[in-house]
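Peer 1: For reference, the sequence and a predicted model appear below.
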Amino acid sequence: MKITAVIPAYNEEKTIGSVVLGARQHALRVIVVDDGSRDKTAELAKLAGAQVLVHPQNLGKGAALKTGFQAAKDSDIIITMDSDGQHEADEIPRLLEPLLKGDADVVNGSRYLNGNGDHETPAYRRVGQNVLDTATNISGKINVTDSQSGFRAFAGHTIPLFRFHSHDYTIESEMLIEAAKAGLRIVEVEISATYGEETHHKKNPISHGVSVLVRILQDMEFNRPLYYFTFPGLILVFVGMILGLKFFGEYLGGQMTTLLPTTLAALITILGTFMAFTGLILHSVSRMIWRVMGK
């Protein structure tokens, strides 16, 4: 069985060698995608026995994974790992097991399954992680405990299903959402994580979390427009019409009505109508796009 490890890397000369050597114990091939590193990441990865693909400039983790998946498209299984040494290569068999048994199409390594790992993660990171997990779960209609994990395993037949629209760290959530929409079986297994020293090239965790959340919300709006536009719009139309009928009834009864309440009722009705039709249009457009993409 052809198992390939895909490792995106950016300025990880301190750890890439040991990560590659560990992955080689369980994978027939190890592909390191050097995403525009300014240090010796590529050289050390080659010395450790990896096939190295180089981006001339930093394009982001999503772009690096896309390059790696394209190079590994003939694999039976693809494993993804982070290049900073936080993942234990000895836990790769744990990710492979559900795939080999035929119980899963995608295996997500979770640092927080069964409540484990919480004490090792700074509180502010865990709060942000919970927000991202919730948003990812809502968007994909799934139930994962670690949506930002980079330690995963994918069955070979899933490779063509991933589009890699995101070029940055939002790719973690995107891949889970795409897997869910494609009807793939997602299974989580418990993993450990070792956090080293934060370095200057790592993205600020707050800006990272915000960018991921914004991308997920955009995806939710596009993929579930009826839920986020049409249904709320219909509620507003209903409220506006009730208010309008109330004021109209008062007018027929000879009561004085002021301009503000009637204007408010009209605006609510107009806004609701606009939202409802926007949702219907987006729903039609998204379905057309999914058909064209073969989803």
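Peer 2: Yep, that arrived.
Peer 1: From here on, just use CA atoms for contacts and neighbour counts.
Peer 2: Fine.
Peer 1: need the strands for the chain, in chain order.
Peer 2: Ranges of strands in the chain, per DSSP state E, are 3-9, 29-35, 51-55, 77-80, 106-110, 152-155, 186-190.
Peer 1: which one is Val189 nearest to, not counting chain neighbours?
Peer 2: Nearest non-adjacent residue to Val189, counting by Cα to Cα, 6 or more residues apart in numbering: Gly109, 5.2 Å away.
Peer 1: And Phe274, by the same measure?
Peer 2: Going by Cα to Cα, 6+ apart, Phe274 has Gly233 as its nearest residue, at 7.3 Å.
Peer 1: let's bring in a second model and compare:
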Amino acid sequence: MKRNSVILIPALNPDKELIQYIQELKRNGFDDIIVVNDGSSAEYLDIFERAKQMDCKVLQHAVNLGKGRALKNGFNEFLNLYQDNPDISGIITVDSDGQHAVKDVIQIDDWWKKNKCAELLLGSRNFKLAGVPFKSRAGNQITSKVYRLLYGIQIRDTQTGLRGIPKELVAGYLQIRGERFEYEMEMLIESAVRGIPVREISIQTIYKNQNTGSHFRPFEDSVLIYRLILSGCFRYWKTSLKRKIRKEK
């Protein structure tokens, strides 16, 4: 059964298991897959060549530009290829390190079949489980609390890379700021500012080798994320006030 979603995988020096993951996606009906090589080292190029041979669309960054830029370039390619395709509902982003089970990717695709809603879908992990790395648990819980305090919106997993973006929302997210991991937080801020509903779908919590394969820079990327959260809240308060005034009129 052919699925209605395009898969987007940003990748930097991916494990060879990425090929097995792509094969599993293909077996489950995800025929349209975009892979972004975000400046990987030469020894990883054979992985991207194999992805091409499997009919994936592979985009190439000559140097590492960051996850945010990889996602945006993937969104741009999605719009160029699928914007006018009535059979495609949206794009699903997944990480290249095996953290997102294919069954959970299917959950996102199935949601669009049952609900024709312009919502940002988040695959949310359970950080209370044993085996979750402390830095991942603590970082996500703190960010979630700060986001709720400033924006009044409860999101359990603000840093998940498994996201479903309906086709009608992709162009808007393509135009926002953020080049590295902070871009995914900017998507949540933009959703709050524009009044876009955000829905969380519970997914399997997978951490391989205590998440040692992550390219997240704890200090530098955290600074970028919290800078965005603090600066974005003023835009949110301003638009929220305008919406309130319009309703009262």
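Peer 2: Arrived safely, thanks for sending. Because the structure is predicted, anything quoted here is derived from the model rather than measured.
Peer 1: and the longest helix for the second structure?
Peer 2: Scanning the second structure for the helix with the most residues, using DSSP state H, yields helix 218-248.
Peer 1: before we move on, the earlier item: pull the number of nearby residues for the aligned partner of the residue nearest to Val189 of the first structure in the second structure.
Peer 2: Mapped onto the second structure by TM-score structural alignment, Gly109 of the first structure lines up with Gly123. Gly123 of the second structure has 26 neighbouring residues, counting by other Cα atoms under 10 Å.
Peer 1: ok, Gly123 of the second structure touching Thr160?
Peer 2: Yes - with contact taken as Cα atoms under 8 Å, Gly123 of the second structure and Thr160 are classed as touching, separated by 6.5 Å.
Peer 1: picking up where we left off before, wait, the residue nearest to Val189 of the first structure touches Ser149, no?
Peer 2: Yes - when contacts are counted by Cα under 8 Å, Gly109 of the first structure is listed as touching Ser149 (6.4 Å).
Peer 1: got the contact list for Phe216 of the second structure?
Peer 2: Phe181 (Cα atoms under 8 Å, 6 or more residues apart in numbering).
Peer 1: In the first structure, what sits opposite it in the alignment?
Peer 2: In the first structure, Phe216 of the second structure lands on Lys203 (TM-score structural alignment).
Peer 1: sorry, back to before: residues touching the residue nearest to Phe274 of the first structure, list them.
Peer 2: 271-276.
Peer 1: again, only this time at 7 Å
Peer 2: Gly233 of the first structure is in contact with 272-273, 275-276, counting by Cα atoms under 7 Å, 6 or more residues apart in numbering.
Peer 1: Same check on Gln159 of the second structure?
Peer 2: 140, 184.
Peer 1: which ones are touching the alignment partner in the second structure of Ala9 of the first structure?
Peer 2: Using TM-score structural alignment, the equivalent of Ala9 of the first structure in the second structure is Ala11. Taking Cα under 7 Å, 6+ apart, we find Ala11 of the second structure in contact with 36-38, 96.
Peer 1: Lys167 of the second structure against Gly90, yeah?
Peer 2: Yes - using Cα atoms under 7 Å, Lys167 of the second structure is in contact with Gly90, at 4.3 Å.
Peer 1: any shared contact partners between those two?
Peer 2: Contacts common to Lys167 of the second structure and Gly90, judged by Cα under 7 Å, 6+ apart, are absent.
Peer 1: what's the closest of the contacts of Ala11 of the second structure to Asp104 of the second structure?
Peer 2: Ser96 (14.5 Å; Cα to Cα).
Peer 1: Looking at the first structure, name the residue matched to the closest one.
Peer 2: Checking TM-score structural alignment: Ser96 of the second structure goes with Ser83.
Peer 1: Also Ile201 of the second structure?
Peer 2: In the first structure, Ile201 of the second structure lands on Val189 (TM-score structural alignment).
Peer 1: What residues does its match make contact with?
Peer 2: Contacts of Val189 of the first structure by Cα under 7 Å, 6+ apart are 95, 108-110.
Peer 1: Please repeat the previous calculation with a cut-off of 8 Å.
Peer 2: Counting by Cα under 8 Å, 6+ apart, Val189 of the first structure has contacts 94-95, 107-110, 113.
Peer 1: of the contacts of Ala11 of the second structure, which stay in contact in the first structure?
Peer 2: Retained in the first structure by both residues aligned by TM-score structural alignment, their matches' Cα atoms under 7 Å are the following of those: 36-38, 96.
Peer 1: Now do the aligned partner of Glu174 of the first structure in the second structure against Pro218 of the second structure, distance only.
Peer 2: Aligned by TM-score structural alignment, Glu174 of the first structure pairs with Glu186 of the second structure. Counting by Cα to Cα, to the nearest Å, the separation of Glu186 of the second structure from Pro218 of the second structure is 17 Å.
Peer 1: Comparing the two, which shows the higher neighbour count?
Peer 2: Glu186 (20 against 11).
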